[in-house]
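Chemist: Have a look at this prediction, sequence included:
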Amino acid sequence: MPAQREVWLLTVHGLDEFPEGGPGSALALGTFDGLHLGHQTVIGEAVARARGGLRSVVVTFEPHPLEVLRPSPEPVLLTTLDERLPLLARLGVDLTVVLRFDLAFSQTPAEVWLNEVLGRRFGARAVYAGSSYTFGHRREGTAARVAEWGRARGVEVHLVPAVLVRGEPVSSSRIRSALREGLVDEAAQLLGRDYGVSGQVVPGQGRGRTLGYPTANLHPASPRKILPARGVYATIAAVRGRRYGGATNIGFRPTFGGTQLSVETFLLEFDGDLAGEEMRVEFVGRIRAERAFPTPEALARQIGDDLTRVRELLAGAQPGIIR
């Protein structure tokens, strides 16, 4: 992958940190979990409008509203905040406002959000949001209400139509469903990039080494982030400043009677110990579902077949991948 230009993003946490004075704002509104193609369109229009003398501002939330309003033992995040902010910087955003979402915040009346937050605090001159945008207590605020407010206040309001892929709107929920089914290639089409999981490499049980395929065992940085469905995937592992092709298994090691979910990656053309290193695994394509094998030798033969398929899938990957 070509080296990316270093970019800077001013980030403030909470309304009180928002800088006073300065130019008005071209606001992009939404949770923006995943920063998928639809989000990129909304934000891109706000950034373009800001070139006319405004400041481009993205408003996002932490934690995700779903985690507060509809808590579930199943993870929902596509991007942690630490992943989201660099992606926003690369989109050319000037300022990101991270608002803490809790039950008290969820009860903010729509009029307060419009007049006190968008109008007074953020100095909105132009507002960009998806056509299905909702806000305020019990979602009493709608995209149409934002448009009506804008007309009354002399604020531009642009409701951006959904981006369609294969005739269906791109959405975070669609990406979550794809990942839970192991459809990482579909998720990549909707995100505009491969889906990735970051964390630290931790010591494992050494099962892979005994089979001739030593693995780096990833402890994901956030348990709140979705993992693709159990199975074997062609992946790209970024570690120690290099990017390696790899085969990643997500599952319970059923051949060995495992009971704990693990994320294990065999790196092509790598020999060494990565324990303690930070690593990011990006999912390119699914090879097969996880299953138990009658013997370790049968598993080793299957891994050899899996690696043949992995190399085929990675043949068209970005330049600079070690494979």
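Modeler: Yep, that arrived.

Chemist: rest of the way, CA atoms for contacts and neighbours
Modeler: Fine.

Chemist: Looks like L313 contacts I287 (just checking).
Modeler: No: checked against C-alpha atoms under 8 Å, the pair L313 and I287 is beyond contact range at 9.1 Å.

Chemist: what touches both of these two?
Modeler: Listed contacts common to L313 and I287 are A234; contacts here mean C-alpha atoms under 8 Å, 6 or more residues apart in numbering.

Chemist: what does stretch 146-153 rub up against?
Modeler: L114, V155, E156, V157, H158, L159.

Chemist: From the residues you listed, which land in helices?
Modeler: Nothing among those maps onto helices, per DSSP state H.

Chemist: Quick one: residues contacting the closest residue to D185 other than its chain neighbours.
Modeler: Spatial nearest neighbour of D185, chain neighbours left out: G285 (5.5 Å); criterion: C-alpha to C-alpha, 6 or more residues apart in numbering. By C-alpha under 8 Å, 6+ apart, the contact set of G285 is L183, V184, D185, Y233, A234, T235, L313.

Chemist: Which secondary structure element is home to L87?
Modeler: Per DSSP states H and E, L87 falls inside helix 81-90.

Chemist: G38 too?
Modeler: Using DSSP H and E, G38 falls in helix 37-50.

Chemist: tilt between that helix and helix 81-90?
Modeler: Helix 37-50 runs at 50 degrees relative to helix 81-90, counting by axes from the mean of the first three to the mean of the last three C-alpha atoms, to 10 degrees.

Chemist: Comparison target below:
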Amino acid sequence: MKNSTAIAIGGFDGMHIGHQQLFKEMGENGTIVVIETGYANLTPKKERENFSNFSILYLNLENIRHLDGEGFVSLLQSKFPKLKKIVVGYDFHFGKHRKYSFDDLKILFSGEVKVVDEVTLKGDSVHSHKIRAKIQIGDIKGANNFLGHNYTIRGHHITGQGIGKKELVATINIETEGFLVPKEGVYVSLTRIDDEEHYHPSVSFIGHRVTTDGSFAIESHILDGEVVCDTKASISFISFIRDNKKFDSIQELKQAIKKDINIALNKLKILAL
């Protein structure tokens, strides 16, 4: 990082296609500077590192929010002594009470300041808060289009209710922390087990098990064979299949799961073409 000549500054929750435009402006010798607000839930904490090859420096907002413009630029120059270029978005503000904008940055910093215009997709501006809204209503396709990658949550493996393997289908159950959990329902997904490099085709359920014990679950059924999960799993969401629903019997639930599996298999087959 000390040798970086360019940096891109922002919150960068989601590492979406708008953020990627900023990263492209840095050139090869760049570092991403994340201002960590504590509100990131699309790519919480160091999850951002899964979506960029650039090194990342994290600055906690609480530790720098008191700085004036000169103090902020001095901090950046102390972290990056060879700094020649700063890349920010059109809505970037910094300093105490967010008083300073990119216009002030151009005055305070002697090098180049590149301001990236608003990024749009099919006429709609790309923002993290819009991605969150899409995920919360189950519009996974829309969220993924804005992200430029599949929305993914990660968690620790936990023991399920035990009904699945005996009476329904075997699932891998996870407990996640810090991630925005999608709307309750059933999804076409890809699931990565432990430290495997590849993802398995899967059907995932999020929600309260209203037909059985009523408990909340995040669980994934692997479609290409039974696998054993030791400690952790990642679920990447492809598309929404249906809402969570209470069935009158285990048999009805079983039939619905069969339909979900067929839908997922067809969807994933199409994606593979």
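Modeler: Arrived safely, thanks for sending. Every value quoted in this text rests on a predicted model; they were computed, and no experiment measured them.

Chemist: just so I have it, where are all the strands in the stretch 1-150 of structure 1?
Modeler: 10-13, 25-29, 55-62, 95-100, 124-130, 134-135, 141-142 (DSSP state E, counting those that start in this stretch).

Chemist: The aligned partner of V58 of structure 1 in structure 2 - how many residues pack around it?
Modeler: Under the alignment (TM-score structural alignment), V58 of structure 1 pairs with I32 in structure 2. Neighbours of I32 of structure 2 under the rule other C-alpha atoms under 10 Å: 26.

Chemist: hang on, isn't I32 of structure 2 packed against F54?
Modeler: Yes: counting by C-alpha under 8 Å, I32 of structure 2 does reach F54; the two are 6.6 Å apart.

Chemist: Can you point out the buried residues in the helix holding G38 of structure 1?
Modeler: 37-47, 49-50 (16 or more other C-alpha atoms under 10 Å).

Chemist: To which residue of structure 1 is E226 of structure 2 aligned?
Modeler: The alignment partner of E226 of structure 2 in structure 1, by TM-score structural alignment, is D271.

Chemist: which residues does that match contact?
Modeler: Residues counted as contacts of D271 of structure 1 (C-alpha under 8 Å, 6+ apart): none.

Chemist: what do you get for F135 of structure 1?
Modeler: A110, G141, T142 are the contacts of F135 of structure 1 under C-alpha under 8 Å, 6+ apart.

Chemist: would you turn these into JSON lines with neighbour count and distance to T134 of structure 1?
Modeler: Shown next, in JSON lines, are the contacts of F135 of structure 1 (neighbours: other C-alpha atoms under 10 Å; distance: C-alpha to C-alpha, whole Å):
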{"residue": "A110", "neighbour count": "20", "distance to T134 of structure 1": "9"}
{"residue": "G141", "neighbour count": "18", "distance to T134 of structure 1": "5"}
{"residue": "T142", "neighbour count": "16", "distance to T134 of structure 1": "5"}
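
Chemist: ok, those vs A300 of structure 1, which is closest?
Modeler: Closest approach to A300 of structure 1 among these (C-alpha to C-alpha): T142, at 55.3 Å.

Chemist: right, and the closest one touches G130 too?
Modeler: No: using C-alpha under 8 Å, T142 of structure 1 makes no contact with G130, being 10.4 Å away.

Chemist: before we move on, back to that, what about structure 2, which of the contacts of G285 of structure 1 hold up?
Modeler: On the basis of both residues aligned by TM-score structural alignment, their matches' C-alpha atoms under 8 Å, what survives of those in structure 2 is L183, V184, D185, Y233, A234, T235.

Chemist: Now do the contacts for the equivalent of G214 of structure 2 over in structure 1.
Modeler: Matched across to structure 1, G214 of structure 2 falls on G258, judged by TM-score structural alignment. The contact partners of G258 of structure 1, by C-alpha under 8 Å, 6+ apart, come to F252.

Chemist: my guess is G258 of structure 1 is in a helix, correct?
Modeler: No: assigned with DSSP: H, G, I helix; E, B strand; the rest coil, G258 of structure 1 falls outside any helix and is coil.

Chemist: ok, now which ones touch I137 of structure 2?
Modeler: P182, K183.

Chemist: Now for the alignment partner in structure 2 of I287 of structure 1: which residues touch it?
Modeler: I287 of structure 1 maps onto I241 in structure 2 when the alignment is built from TM-score structural alignment. Contact partners of I241 of structure 2, counting by C-alpha under 8 Å, 6+ apart, are G185, V186, Y187, V188, D260, I263.

Chemist: Look up how far K141 of structure 2 lies from I241 of structure 2.
Modeler: I241 of structure 2 sits 11 Å away from K141 of structure 2, going by C-alpha to C-alpha, to the nearest Å.

Chemist: returning to what we had before: ok, the kept ones among the contacts of G285 of structure 1 vs R207 of structure 1, which is closest?
Modeler: Y233 (18.3 Å).

Chemist: quick one, what contacts the aligned residue in structure 2 for the closest one?
Modeler: Matched by TM-score structural alignment, Y233 of structure 1 corresponds to Y187 in structure 2. Counting by C-alpha under 8 Å, 6+ apart, Y187 of structure 2 touches V203, S204, F205, F237, I238, S239, F240, I241, R242, A264.
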